[in-house]
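Structure of the sequence below:
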Amino acid sequence: MPDKQLFRKKFRTCKGREFQVTRCRIDGGSPGPTLTLIAGQHGAEHAGPVMLAQFIDEIASEDFCGTLNICPCANPLALEIDYEFYPEREDLAKLGDYYYARDRHGYCVFGMGRHQGPNYYNMNRLWQRQGDYGVAGEITDWLWAETMADADVIIDFHCLQAKKPLIYSASSRANAVARYFGIQAIFMVNPDPDDLDGGNLCYQNTANGNLAVFCVEFSAQHMLKEEEFPIARQGIRNVMKATGMMAGDVLLEQPVYLLDLKTMVELSTRAIGHIDFRFDEYDPVSEGDVVFEIRCLETLELLDRVTSPLTGVMGRRTYKSVSQPGEDVCWVTEANVVSATGTALEKLQ
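This next block holds a predicted model:
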């Protein structure tokens, strides 16, 4: 039976609030790779924490080799207030004026939105960053030293606002592992980040230079979509099988695409009306296919019909139901199939 241990460390904010972070280490029956799983860096992203807590209970009775390091709730205070970060030096009373709406997704009541300059309260900009960055920086330092510095693979669970889950990757090493997870789309992030984004966990590496890190994004913030949990738990097991931590084959139910964002084409309309999509996210599309139509809200007449300019896959779709002139409705892009269906995938060497 695997050996499960829980470790807790206490932290204190600059205003004296004490709390603790819990991590779990599960050693399998024999030596093998080290896989680290982390969630809850951002407080509006609750799916990963709940799913990983369930996974700990399940995997503790299963046979595997190697070591699992799991931290479901990396940022408890941010999770408690359902906010992206915990602004420990700010006036928390401002949160009383905050409400979330999809049409103002980037709004920050503290004036620290993603496009408003550096925000070092954001835990996922602090990995291996030198200096004093408050309690979030203390947590990342502790978790890196205890769970990541000797890891072979790290999977970082987040949530965004999308139709389907997706994966972000920053390296070919990560792609080679992420293709086993089973989520349809792997997006390559900017390979040359600025200083702030360079603190994202996806860009980190260990002393030996062989770490593979990728980010799994569930499809909804500020809520739980429990129907996505089995996909994630199976994805973790797929990675364990691929890396030799667990016996069994990896068989996928849907192909996995590596999206070439250099070929991305954004599609918009000049019409105001309801959007009628003809393809789901990451469905294959051919040049000339009708991707969406726009119908008038008053007369129901067809106002616009937009076709794909290329053969590839459907990308992200707007979360809005009604189009506005000039706004992007969706995009299409070329893509490479990196994992096919129908046969067991070859294991990593």
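
Please count neighbours and contacts with C-alpha atoms only from this point.
Will do.

can you tell me which helix or strand the residue nearest the centre of the chain belongs to?
Geometric centre of the chain, nearest residue: Glu217, 2.5 Å, by Cα atoms, centre = their mean. If you go by DSSP states H and E, Glu217 is part of strand 212-218.

Identify each buried residue in stretch 243-250, please.
Using 16 or more other Cα atoms under 10 Å as the test for burial, stretch 243-250 gives Thr243, Gly244, Met245, Met246, Val250.

got those residues as TSV, with distance to Phe55 and secondary structure columns?
As requested, these are exported to TSV (distance: Cα to Cα, whole Å; DSSP: H, G, I helix; E, B strand; the rest coil):
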residue	distance to Phe55	secondary structure
Thr243	18	coil
Gly244	19	coil
Met245	16	coil
Met246	15	coil
Val250	18	coil
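
just to revisit the earlier point, the residue nearest to the centre of the chain and Gly248: what is the separation?
Here the criterion is Cα to Cα, to the nearest Å. By it, Glu217 lies 25 Å from Gly248.

mind listing what's buried in stretch 181-192?
Of the residues in stretch 181-192, Phe181, Gly182, Ile183, Gln184, Ala185, Ile186, Phe187, Met188 count as buried by neighbour count, 16+ other Cα under 10 Å.

Now the second one, please; I'll put the structures next to each other:
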Amino acid sequence: MAGNKSIASHHEVRRLPVSFDRDGSEISVAVHTIKGSRPGPTLSVFGPQHGDEWFTVRALYEVVRDLIGEDLAGTVNIVPVSNPPALRDGTRVTQVSADEPDMNRAWGGSNTWIANQLTSVLTSEVVAGSDVLVDLHLGPWGSAFGAVCHGNDFADDALNARSRQLCHAFGYPVVGALNVTGAFPGPRSLAGFAGATLGIPTVLVEIGGGGFSEEVTTAWISTIVRGVRNLAIAMGILDGEPVLPQRVLTYTTTRRVNPRIGGLLIPARSGRQLGDEVRAGELLGTVVCPQTYVERERLTSPCDGWLLYTAVSYLLRPGDWAFGVIDADGAHWSTHE
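Predicted coordinates for the structure are as follows:
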């Protein structure tokens, strides 16, 4: 996998044992560790906690390929699949019978559901020894997201500032400043737990999704690879100059435009891009009955702003991902920090 790069770093893949399922199969998590020849900080990157966000696995394959053989000052850990049971089942949640089925709402707990055990092992073996975390969340099949976010409501102002700095260093032109402990995704998400409990900043990456053209997919993957490299440069793990956008849209509020009624989603306009400007009341898509083609719901933008989530035509259930809009109220463009 190293290509033509000089071998200046050591690549190791290890499996972290977690538990055994009821059929006797082992539950474990693989971790790629790329250790440099010189001492330095540790960056840890986490793939899907939600099993339907499988596109992340492909993106991290390219991240590993990009970093192997580089002359690193420090260490990069990459967890391609944070939640193997959910990926196996293709589901967002880990264990439907559990009180805490969503892994990204189960960090820091003491229960023994599968999600709790996964977070416990990853905390002790990866998170606790890290200086910076990257948590990747991409759209499941048929939908795509386009933002990089950071926590903005930690009690430690220095942690808020560091989180914001790292988020901008990733180099994506859309940045969300979120109340991760007080609102979404909450204090027991990876970002909320790592920041509030361990004082470790997290960059939340939500770029791309499955079911789109190869050209678009390749561009999203390249953006993620470049973003991880930018972070490594900002941390002093890699030498070089980061690739940054000329201006950045920073937002605090988003509005989901997901259906209340299931059916076939028909986007109102083909070729709509993430980040496109939209107006309040603009039609984004229509949900029709897949049998009669009777229109059941019209999905319109609730405000002026920019497209944060988008979707292709696919069969969806109530609440599934369709569209999302960055509210222009409180959002602003600026030159890159």
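
before we move on, back to that, what residues are up against the residue nearest to the centre of the first structure?
Counting by Cα atoms under 8 Å, 6 or more residues apart in numbering, Glu217 of the first structure makes contact with Phe157, His158, Cys159, Leu160, Pro165, Leu166, Ile167, Tyr168.

Can you name the residues that contact the counterpart of the third one in the second structure?
With the correspondence set by TM-score structural alignment, Cys159 of the first structure lines up against Leu138 in the second structure. With contacts defined as Cα under 8 Å, 6+ apart, Leu138 of the second structure is in contact with Glu53, Trp54, Phe55, Thr56, Ala144, Phe145, Val205, Glu206, Ile207, Gly208, Gly209.

show me what contacts the first one?
Applying Cα under 8 Å, 6+ apart, one finds that Glu53 of the second structure lies in contact with Arg92, His137, Leu138, Gly139, Pro140, Trp141, Gly209.

what's the counterpart of it in the first structure?
Matched by TM-score structural alignment, Glu53 of the second structure corresponds to Glu45 in the first structure.

Give the helix, strand or coil label for that match.
The three-state label given to Glu45 of the first structure by DSSP: H, G, I helix; E, B strand; the rest coil is coil.

hang on, Phe19 of the first structure packs against Cys73?
No - assessed by Cα atoms under 8 Å, Phe19 of the first structure is found out of contact with Cys73, at 11.9 Å.

Name the residue in those two with the higher neighbour count.
Legend: neighbour count by other Cα atoms under 10 Å for Phe19 of the first structure and Cys73, higher for Cys73 (26 against 13).

Just tell me what Ser30 of the first structure corresponds to in the second structure.
For Ser30 of the first structure, the aligned position in the second structure is Arg38, judged by TM-score structural alignment.

what's the burial count for its match?
Applying other Cα under 10 Å, we find 13 residues neighbouring Arg38 of the second structure.

Distance check, the nearest residue to it once chain neighbours are set aside against Val45 of the second structure.
Among residues not flanking Arg38 of the second structure along the chain, Ala73 sits closest, at 4.6 Å (Cα to Cα, 6 or more residues apart in numbering). For Ala73 of the second structure, the distance to Val45 of the second structure (Cα to Cα) stands at 17 Å.

now swap in Ile233 of the second structure and tell me
The gap separating Ile233 of the second structure from Val45 of the second structure is 15 Å, by Cα to Cα.

Name the residue in the two with the higher neighbour count.
Per other Cα under 10 Å, whichever of Ile233 of the second structure and Val45 has more neighbours is Val45, with 25 against 19.

Check which helix or strand that one maps to.
Assessed by DSSP H and E, Val45 of the second structure sits inside strand 38-46.

what's the distance between that strand and the middle of its chain?
Put simply, strand 38-46 of the second structure sits 18 Å off its chain's centre (Cα atoms, centre = their mean, to the nearest Å).

Quick check: that strand compared with the first structure, mean distance?
Strand 38-46 of the second structure, aligned to the first structure and superposed, deviates on average by 0.8 Å (mean Cα distance after the TM-score superposition for the first structure).

which residues are in contact with that strand?
Here strand 38-46 of the second structure makes contact (Cα under 8 Å, 6+ apart) with 72-82, 126-127, 129-136, 232, 235-237.

Buried only: go through those for me.
72-82, 126-127, 130-136, 232, 235-237.

Run through the helices of the second structure in chain order.
Using DSSP state H, the helices found in the second structure span residues 55-67, 84-89, 114-125, 157-170, 190-198, 214-235.

Using TSV, lay out those together with distance to Gly305 of the second structure.
As requested, these are arranged in TSV below (distance: least, Cα to Cα, whole Å):
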stretch	distance to Gly305 of the second structure
helix 55-67	27
helix 84-89	34
helix 114-125	36
helix 157-170	20
helix 190-198	26
helix 214-235	22
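
roughly how far apart are the nearest residue in space to Phe145 of the second structure that is not next to it in sequence and Ile326 of the second structure?
Leaving aside its chain neighbours, Phe145 of the second structure sits nearest to Tyr309 (4.5 Å; criterion: Cα to Cα, 6+ apart). From Tyr309 of the second structure across to Ile326 of the second structure, the span is 9 Å (Cα to Cα).

same thing with Thr33 of the second structure?
36 Å.

More neighbours: the two, which one.
When Thr33 of the second structure and Ile326 are compared for neighbours, Ile326 comes out ahead with 29 against 23, by other Cα under 10 Å.
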